[in-house]
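need the 3D shape of this:
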Amino acid sequence: MSKIDGKRFGPWAVITGASSGIGREFARQIAASGIHVALVARREPQLHEVGLECSREFGVEHRVIVADLAVEGFIARIAEATRELDVGLVISNAGSANPGRFLDKNSDELAMTLRLSALAHAEMARHFGRRLVDRGRGGLAFVGAVGAENGAPFMAHDGAAKAYVRSLALALHEEFKPFGVYVTAVAPGPTDTPVLARFGLDPKTMPLKPMLAGDVVREGLQALSANRATLIPGRMNRMMRAVVPASVTRSMMMRMFANMPELANPPS
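Below is the predicted model of the structure:
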């Protein structure tokens, strides 16, 4: 578990997608640093569970904010719920996994994915970026996906949206640096969360063992604390990214995703 500087990144952190997986682990590790957590997601019972766990184990306050980041205007709800909080850290972790053939997607799903996996990050950055710049310190971490900019078969649209997240974060890293605001793009590879099941993948049989969410978050917070522009968590993931050509990675993904339920049972 990684500890971060409460003076720079506290006293409050806002975490989207906080109800499970990587977002939940961000909440726990940030709370372990003594920073209060405002938890954002659609699933209210799970958010309360995470919040109570953080308060019980680490003695911090928590606030639950139920919001669907795929819905236009969501930022107004989050802005109002955090208006009086001194927010020093934002973890923009919104996103979803919607695997399947691109031609099976309808226009509504394409639009929803762009709102959730791209535009939501921009809205969070615009609102909280202003507040962080005004206070002269703090941090923004954006969670994307490793290699998204190289194309992801059967995740074509989702990958393209995640590529936007990395580009946005890299640009804001430079724009916000003069104002004392740290920005890092965290690009995880396969991570042992419930999302893997949607791809028909079993962590026990995958050729490269997926990372634990706790390790992804620990490395991500360390990178943010050092104001690194980007991070691929996991040494093996970094090595694979450096030495394996993108064309080979795409071919591997084609074979690996062959057993996805969405491919075996495409929409009628």
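
from here on, contacts and neighbour counts on C-alpha atoms
OK.

contacts for stretch 57-77 next, please.
Applying CA atoms under 8 Å, 6 or more residues apart in numbering, the set of residues contacting stretch 57-77 from outside is 31-32, 34-44, 47-48, 51-52, 54-55, 78, 81, 94, 112-113, 115-116, 120, 123-124, 127.

so residue 63 sits in a strand?
Yes: counting by DSSP: H, G, I helix; E, B strand; the rest coil, residue 63 is part of a strand.

okay, now it: neighbour count?
Residue 63: 18 surrounding residues under other CA atoms under 10 Å.

same check on residue 52?
Neighbours of residue 52 using other CA under 10 Å come to 18.

same check, this time on residue 150
Look at residue 150: counted by other CA under 10 Å, it has 16 neighbours.

does it touch residue 246 like I think?
Yes: in terms of CA atoms under 8 Å, residue 150 counts as a neighbour of residue 246; the distance is 6.2 Å.

now do the helices in this structure.
Assigned by DSSP state H, the chain shows helices spanning 6-9, 21-32, 44-58, 74-81, 107-114, 120-135, 156-176, 195-198, 213-225, 235-243, 246-256, 261-264.

sequence B follows; please return its structure for comparison with A:
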Amino acid sequence: MSINKDTVLITGASTGIGAVYADRFAKRGHDLVLVARDMGRMEALAERLRGQTGVAIEIIGADLTLDTDLAKIEVRLAKGDIGILINNAGMSLNGSILENGPTELSRIIALNITAPTRLAAAAAKVFAAKGEGAVINIASVLALAPEMFDGVYSGTKAHLLNLSQAMAAQLSEKGVYTQAVLPGATRTEIWERSGKDVDAFPEGFVMAADDLVDAALVGFDRREPVTIPPLPDMGQFDAMQQARAAMGPNLSKSAVAERYREAVAA
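The predicted model follows:
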């Protein structure tokens, strides 16, 4: 896969994890396409990175919860000059499922599920046709811990993990590399925007965005399908995967499991 200097499209690129990815890929010599709502921040970031690295940087203002703006980014990907897509844009909820209404729930689904799914599909079609390309989906460790917090945010991130693993299994032979990155709590503006105090977490709980991205890029260079920067022993995740795979032959059968027949008979 010759994606060493391919143009990188990053969503949610104005701040936080997305801005750090922009910095790191620019310093690797990649041209960038930055996508976010905040044009002012993206322009400032682009000006700094152009001055430091000399790479070409395109800026696209877009609210990915809007179908028209999302379609605009799909069209941009279809041009065929993008080699790496980073699906980073996302949001959390202020409060639980009991404290949010249809508007808030629809918005988080649009941004955290619909947008990255459609963009991953648009990119994958181009990459598979070329025989090379990479999709990085920023999920979350909460995809593995649905009991924590509200379940809606973690559910959207579980979707991204599921999508990434399916793409890795089905598209790797077509030259498409897919990486799911699962951050733990990371110091970004998502906390303030969702009404949470990031400083209320215990000491040693929150990772800096720079450290998160640098670790994720080590996983990217190693072509890991799943990268979990805070997890000391990846064997724990591998064991979970093996246990899940072991259930596979028993997940669909014509007969009801004996344990349910016994309960009915009783």
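
and the TM-score between these chains?
In this superposition the chains share a TM-score of 0.81, using TM-score structural alignment, normalised by the length of the second structure; 237 aligned residues with a CA RMSD of 2.4 Å.

among the contacts of stretch 57-77 of the first structure, the buried ones, what's the PyMOL command?
In PyMOL, a selection of the buried entries from the contacts of stretch 57-77 of the first structure looks like this (16 or more other CA atoms under 10 Å):
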select buried, resi 31+32+34+35+36+37+38+39+40+41+42+43+44+47+48+51+52+54+55+78+94+112+113+115+116+120+123+124
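
tell me the contacts of the equivalent of residue 42 of the first structure over in the second structure?
Mapped onto the second structure by TM-score structural alignment, residue 42 of the first structure lines up with residue 37. Neighbour list for residue 37 of the second structure: 12, 14, 61-63 [criterion: CA under 8 Å, 6+ apart].

of those, which is the most crowded?
Top of those by neighbour number is residue 14, holding 27 neighbours under the definition other CA under 10 Å.

so that residue makes contact with residue 38?
Yes: counting by CA under 8 Å, residue 14 of the second structure touches residue 38, with 6.3 Å between them.

what's the spacing between the match of residue 42 of the first structure and residue 155 of the second structure?
24 Å (CA to CA, to the nearest Å).

can you tell me how far residue 22 of the second structure sits from residue 47 of the second structure?
In terms of CA to CA, residue 22 of the second structure sits 12 Å off from residue 47 of the second structure.

I meant residue 8 of the second structure, not that one.
Counting by CA to CA - residue 8 of the second structure and residue 47 of the second structure are separated by 17 Å.

tally of neighbours for the aligned partner of residue 223 of the second structure in the first structure?
Residue correspondence to the first structure (TM-score structural alignment): residue 223 of the second structure is matched to residue 227. A count of neighbours around residue 227 of the first structure, defined by other CA under 10 Å, yields 19.

chain neighbours aside, what residue packs nearest to residue 227 of the first structure?
Take residue 227 of the first structure and drop its neighbours on the chain: the residue closest to it by CA to CA, 6 or more residues apart in numbering is residue 182, 5.2 Å away.

dump the residue contacts of the equivalent of that neighbour over in the second structure.
Under the alignment (TM-score structural alignment), residue 182 of the first structure pairs with residue 177 of the second structure. By CA under 8 Å, 6+ apart, the contact set of residue 177 of the second structure is 132-135, 168, 171, 223, 225.

so of those residues, which ones are in strands?
Under the assignment DSSP state E, the contacts of residue 177 of the second structure contribute 133-135 to strands.

now those as a markdown table including neighbour count and distance to residue 68 of the second structure?
Output for these, formatted as a markdown table (neighbours: other CA atoms under 10 Å; distance: CA to CA, whole Å):
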| residue | neighbour count | distance to residue 68 of the second structure |
| --- | --- | --- |
| 133 | 26 | 25 |
| 134 | 27 | 25 |
| 135 | 26 | 22 |
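
in JSON lines: these, plus distance to residue 55 of the second structure.
As requested, those are exported to JSON lines (distance: CA to CA, whole Å):
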{"residue": "133", "distance to residue 55 of the second structure": "19"}
{"residue": "134", "distance to residue 55 of the second structure": "20"}
{"residue": "135", "distance to residue 55 of the second structure": "21"}
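
closest to residue 98 of the second structure among these?
Closest approach between these and residue 98 of the second structure, by CA to CA: residue 135, at 33.9 Å.

need the contact list for the closest one.
Here residue 135 of the second structure is in contact with 84-87, 120, 123-124, 176-179 (CA under 8 Å, 6+ apart).

could you redo the last one with a cut-off of 6 Å?
By CA atoms under 6 Å, 6 or more residues apart in numbering, residue 135 of the second structure lies in contact with 84-85, 178.
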